[in-house]
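K.L.:
what follows is a protein structure lacking sequence information:
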């Protein structure tokens, strides 16, 4: 069946409150194909998604829409008094249905319900399929965890009756099984789809990848692997073209210099011959004027040639400007005791059943993946290890400095700039060195001077990592809770490379198995029905 939905951008621009252009002159069409929207952190993907959905007006240009569109943002937050039904976006329909059942004959109530008389039953089935059978439509949404809120919002999106879904980082708060369930739902979805994501497994089955960069929008057929291969070829070709044009400019610069030198020799020889021929002063003056005019014309032609060459170099350089690598430095090697941390018969707060009790010994150089379903206590265990959460029983011993990175960027002061916080962390480090390291992370001079709250999710994650890793005394125990969330693909690859080189002990929570496989892990600590189970890492 042909899907008539389409979204078309015509010369779309968006300017930030300070007047800077986030992107300019975007022209692209999105149809019924499953499309992944990718790009570096801070480039404006979420803003573009909201423009496509109609929730935000562009500064210039327009977006034409055909078909009903449903947009789901990165972090569906429950408002005070909101219920599960309203978080799913179905409260208006359910309320109209309840009024009809109570005797209402208002036309607007029947229009709101349309053909969806079984909306409550469908919501219940969708919640049960998502592992949320304990929720009702009137359950207060404030009780939900981040993962539960995302699953409720996703259930509502698929029940929305939309012909196009726009989902912004929908897998961020989902565990491994829930991600697989989302993949199955997306593959079974019959409407148009745009997924903003850095999740390689989620992007792989897409029919099309569209990349947003400072150069605009560029579409690629196929999923993530094909996109990555095509981009690698383009990078090689763009770099080769840049080197070719630089070499061409050097050759022509030498030719222009030789041409100028030959003219100056001719002019000097002509002036000398004229002076030796005893010509009248007026004739000498005219010859000098002609020589200067010839020299001026040559200079003008050469300047035009130089500018044309430089413009060709700038055009080639613009094609590789986006390819500046993201670099995250691992701390230098440091000494550490054989046992860096120990939990002895610890009773974790707010947990029940076998997962409530844990004993664990972390050794020097141990690298552990902490895995399990949402709500099993992974974040609680990390917080106890870091000393951020008290225990109800047992003994906790920490022999080294521990650095804890949570999912909510709590190490950042939202009101202070990142540069201010980095300077406070590193009183003996020069501002120039810190700014260089932040620039290599893709955080430019303007961004690091703004309040941290103004940074995008990916930029705040980079900032949090920078504060942990570039502190004056680097931590010998690194505790990371979903560090890949919000990071763009180049930053995620830089994080993978850094963590492989990290010399200390590492415990990392992640539902991204592709990310975990690249870290050189030694053990997996998994939450199971029988309790916490530690085993050797196996691919």
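P.N.:
All right, it came through fine. In this text the structure is predicted, and so the values were computed from the model without any measurement.

K.L.:
from now on I want contacts and neighbour counts done on CA atoms only, so please keep to that.
P.N.:
Noted.

K.L.:
report the buried residues of the helix or strand that contains residue 295.
P.N.:
For residue 295, the element it lies in under DSSP states H and E is helix 281-320. Of the residues in helix 281-320, those buried by neighbour count under the rule 16 or more other C-alpha atoms under 10 Å are 287-288, 291, 295, 298, 302, 305-306, 309, 312-313, 316-317, 319-320.

K.L.:
next one: stretch 176-186
P.N.:
Judged by neighbour count using 16+ other C-alpha under 10 Å, the buried positions of stretch 176-186 are 176, 178, 179, 182, 183, 186.

K.L.:
can you give the contact residues for that stretch?
P.N.:
With C-alpha atoms under 8 Å, 6 or more residues apart in numbering as the contact definition, stretch 176-186 has outside contacts at 130, 171, 202, 372, 373, 511, 512, 513.

K.L.:
so the closest residue to the fifth one other than its chain neighbours versus residue 374, what's the distance?
P.N.:
Nearest-residue entry for residue 373: residue 175, 5.5 Å, with adjacent residues in sequence omitted and distances by C-alpha to C-alpha, 6 or more residues apart in numbering. Relative to residue 374, residue 175 is positioned 6 Å away (C-alpha to C-alpha, to the nearest Å).

K.L.:
which neighbours do those two share?
P.N.:
By the contact definition C-alpha under 8 Å, 6+ apart, residue 175 and residue 374 are jointly contacted by residue 147.

K.L.:
just give me the neighbour total for residue 187.
P.N.:
12 (other C-alpha atoms under 10 Å).

K.L.:
actually residue 118, not the one I wrote
P.N.:
11.

K.L.:
same deal with the one 5 residues further on?
P.N.:
Taking other C-alpha under 10 Å as the neighbour definition, residue 123 ends up with a count of 22.

K.L.:
hang on, residue 35 in a helix?
P.N.:
No: the assignment for residue 35 (DSSP: H, G, I helix; E, B strand; the rest coil) gives strand, which keeps it out of a helix.

K.L.:
next one for the comparison:
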């Protein structure tokens, strides 16, 4: 029996084009079913833009996107709003302020109206934070004082409290440590309502009921989790590759047969001319045979050309079924760092420390909120710096820093001018060629940073860092795999593998770290820095 249940989201001929004329997608028609759906696609395909249209933050240039009820949205760039408080993220700031005003003796009717009889709003909010693994966070604490993982978990808790029918999550596991990810997975499993989640986290995607892929401007929905979709896709692509090989072989056969036939026709024409010149038969008979041969040859050529064209069309159709996804391409220049050159030093309050020298590779790990970001960010400050007893000092000037929040970028600058600031000695042509490797091509380089999706923003930050001229002698990367699709992560791993400068990486992705040839592992906790 067919289900009569309405879908969570319905797209009808939905299109979106940026003001500069860049089309993100055209005529999308699809439905997101009730339940949990993972939305995947390579960087730059428009996943974030689609979520923003569904959430009502952007308006499609054509078509429509309808939702069955109230929609909640957790964006990628949530951590950039450093002035917001925990209460803001939870969506209870107004009611909390009204409650506190009433408790302080202000009996204004406006406060009672704002509170709406939600007298336990503070206790309920703190209990929800406790359930998600954040028991010690004040509702007045600013976002800027939270780790990226704490921000995400807090906002997710707010969406739970809001009771939205449809919730959109854009890369929710970015910056989450192992414990926090497990808490998020548990929350997703227990979620009441429908979810659409953009993510590159395979473990999270495998918790989904459905998988939707945005690719080449079309949206396809598969009834199963990511791993099942990958198995289906692998089988489909194997069949597509085989069909393409068969079509290509048929085209070669048809082309060879046409050449053979043309060779035979040319030979017959030579023989006919020889007979005509030697007058071996009466002229009338010779002319009739010549005309018959020309007609026959013309028909044969027509059939052969048609067969070749049919074979070419078949190849084109089969090629369209085979995936050729674009990925970033990274080649890092040699910064010429001698093996004994001192680059930086990290120390804890007990005097335990490490001096990073030459092309050393250091991984800094630890739970959310312990201070990893604060520690590595001090390396880009001039002279020695300290934070809660931890100390960091750099001994060089050319340090490339990729912050977790990506709040160092000027939203009003274009992509081209942003990269030019890091490589002032390069020509526009060289800068454009470098940006193309990060999938920013043509007029796109004139877009403003503030108009980019989270994934695009990350790519321009990475491009600015890795295209720097002169090249950086030390790279400090804070969660560098955030927002990168799996193919792009592979490219980053390969590029860092060939990099001959120093490297400090903060990451919760142990699979990624294990591929970088880490020479020193540092675990950070309340007691200090621990090395292995």
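P.N.:
Everything's here; your move. It should be emphasised that the depicted structure is a prediction, and the values quoted were computed from it without experimental measurement.

K.L.:
which of the contacts of stretch 176-186 of the first structure lies closest to residue 486 of the first structure?
P.N.:
residue 171 (10.3 Å; C-alpha to C-alpha).

K.L.:
three-state assignment of that closest one?
P.N.:
Following three-state DSSP, residue 171 of the first structure is assigned to coil.

K.L.:
which non-adjacent residue is nearest it?
P.N.:
The shortest distance from residue 171 of the first structure to any non-neighbouring residue, by C-alpha to C-alpha, 6+ apart, is to residue 179 (6.1 Å).

K.L.:
quick check: the aligned residue for the one you found in the second structure?
P.N.:
Residue correspondence to the second structure (TM-score structural alignment): residue 179 of the first structure is matched to residue 181.

K.L.:
how far away is its match from residue 173 of the second structure?
P.N.:
Separation of residue 181 of the second structure from residue 173 of the second structure (C-alpha to C-alpha) stands at 6 Å.

K.L.:
the longest helix that the first structure contains to helix 281-320, inter-axis angle?
P.N.:
The single longest helix within the first structure, with elements called by DSSP state H, is helix 224-276. Relative orientation of helix 224-276 of the first structure and helix 281-320, computed by axes from the mean of the first three to the mean of the last three C-alpha atoms, to 10 degrees: 170 degrees.

K.L.:
and helix 224-276 of the first structure, how far from the chain's centre?
P.N.:
Distance, stretch centre to chain centre, for helix 224-276 of the first structure: 38 Å (C-alpha atoms, centre = their mean, to the nearest Å).

K.L.:
likewise for stretch 10-30 of the second structure?
P.N.:
With C-alpha atoms, centre = their mean as the basis, the mean position of stretch 10-30 of the second structure lies at 19 Å from the chain mean.

K.L.:
can you list the residues that contact it?
P.N.:
By C-alpha under 8 Å, 6+ apart, stretch 10-30 of the second structure touches 31-32, 45-46, 49, 59-67, 216-221, 444, 447.

K.L.:
likewise stretch 370-377 of the first structure?
P.N.:
Taking contacts as C-alpha under 8 Å, 6+ apart, the residues outside stretch 370-377 of the first structure that touch it are 145, 147, 174-177, 351, 355, 378, 507-511, 524-528.

K.L.:
thinking again about what came up before, in this structure the residue nearest to residue 373 of the first structure contacts residue 509, no?
P.N.:
No: with contacts defined as C-alpha atoms under 8 Å, residue 175 of the first structure does not count as touching residue 509, sitting 10.3 Å away.

K.L.:
of those two, which one has the most company?
P.N.:
For residue 175 of the first structure against residue 509, the residue with the higher neighbour count under other C-alpha under 10 Å is residue 509, and the figures read 22 against 19.

K.L.:
quick one, what contacts the equivalent of the more buried one over in the second structure?
P.N.:
Residue 509 of the first structure maps onto residue 506 in the second structure, with residues paired by TM-score structural alignment. Neighbour list for residue 506 of the second structure: 363, 364, 365, 372, 373, 476, 477, 478, 479, 480 [criterion: C-alpha under 8 Å, 6+ apart].

K.L.:
which of those residues fall in helices?
P.N.:
Of the positions in these, 372, 373 sit in helices, assigned by DSSP H.

K.L.:
now the contacts of residue 506 of the second structure in CSV, with distance to residue 258 of the second structure?
P.N.:
Supplementary listing: those in CSV, determined by distance: C-alpha to C-alpha, whole Å:
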residue, distance to residue 258 of the second structure
363, 62
364, 65
365, 65
372, 69
373, 67
476, 61
477, 59
478, 60
479, 58
480, 55
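
K.L.:
between the contacts of residue 506 of the second structure, which sits nearest residue 268 of the second structure?
P.N.:
Among the contacts of residue 506 of the second structure, and counting by C-alpha to C-alpha, the member closest to residue 268 of the second structure is residue 480, at 69.4 Å.

K.L.:
over in the first structure, tell me which residue corresponds to the closest one.
P.N.:
Superposed on the first structure with TM-score structural alignment, residue 480 of the second structure falls opposite residue 483.

K.L.:
and for residue 399 of the second structure?
P.N.:
Using TM-score structural alignment, residue 399 of the second structure sits opposite residue 402 in the first structure.

K.L.:
residues near that match, how many?
P.N.:
Around residue 402 of the first structure there are 20 other residues, counting by other C-alpha under 10 Å.

K.L.:
tell me who's in contact with it.
P.N.:
Neighbouring residues of residue 402 of the first structure by C-alpha under 8 Å, 6+ apart: 386, 475, 476, 477, 478, 479.

K.L.:
for it, which non-adjacent residue is spatially closest?
P.N.:
Leaving out its chain neighbours, residue 402 of the first structure is closest to residue 477 (C-alpha to C-alpha, 6+ apart), at 4.6 Å.

K.L.:
ok, now residue 224 of the first structure?
P.N.:
Ranked by C-alpha to C-alpha, 6+ apart and with sequence neighbours excluded, the top spatial neighbour of residue 224 of the first structure is residue 204, at 4.6 Å.

K.L.:
repeat that for residue 462 of the first structure.
P.N.:
Using C-alpha to C-alpha, 6+ apart and skipping residues adjacent in sequence, the residue nearest residue 462 of the first structure is residue 441, 7.0 Å away.

K.L.:
and for that neighbour, the neighbour number?
P.N.:
By other C-alpha under 10 Å, the residues close to residue 441 of the first structure number 23.

K.L.:
about what we covered before: mean deviation of the helix or strand where the residue nearest to residue 171 of the first structure lies from the second structure?
P.N.:
Per DSSP H and E, residue 179 of the first structure falls inside helix 176-188. Comparing helix 176-188 of the first structure with its match in the second structure after superposition yields a mean distance of 2.0 Å (mean C-alpha distance after the TM-score superposition for the first structure).
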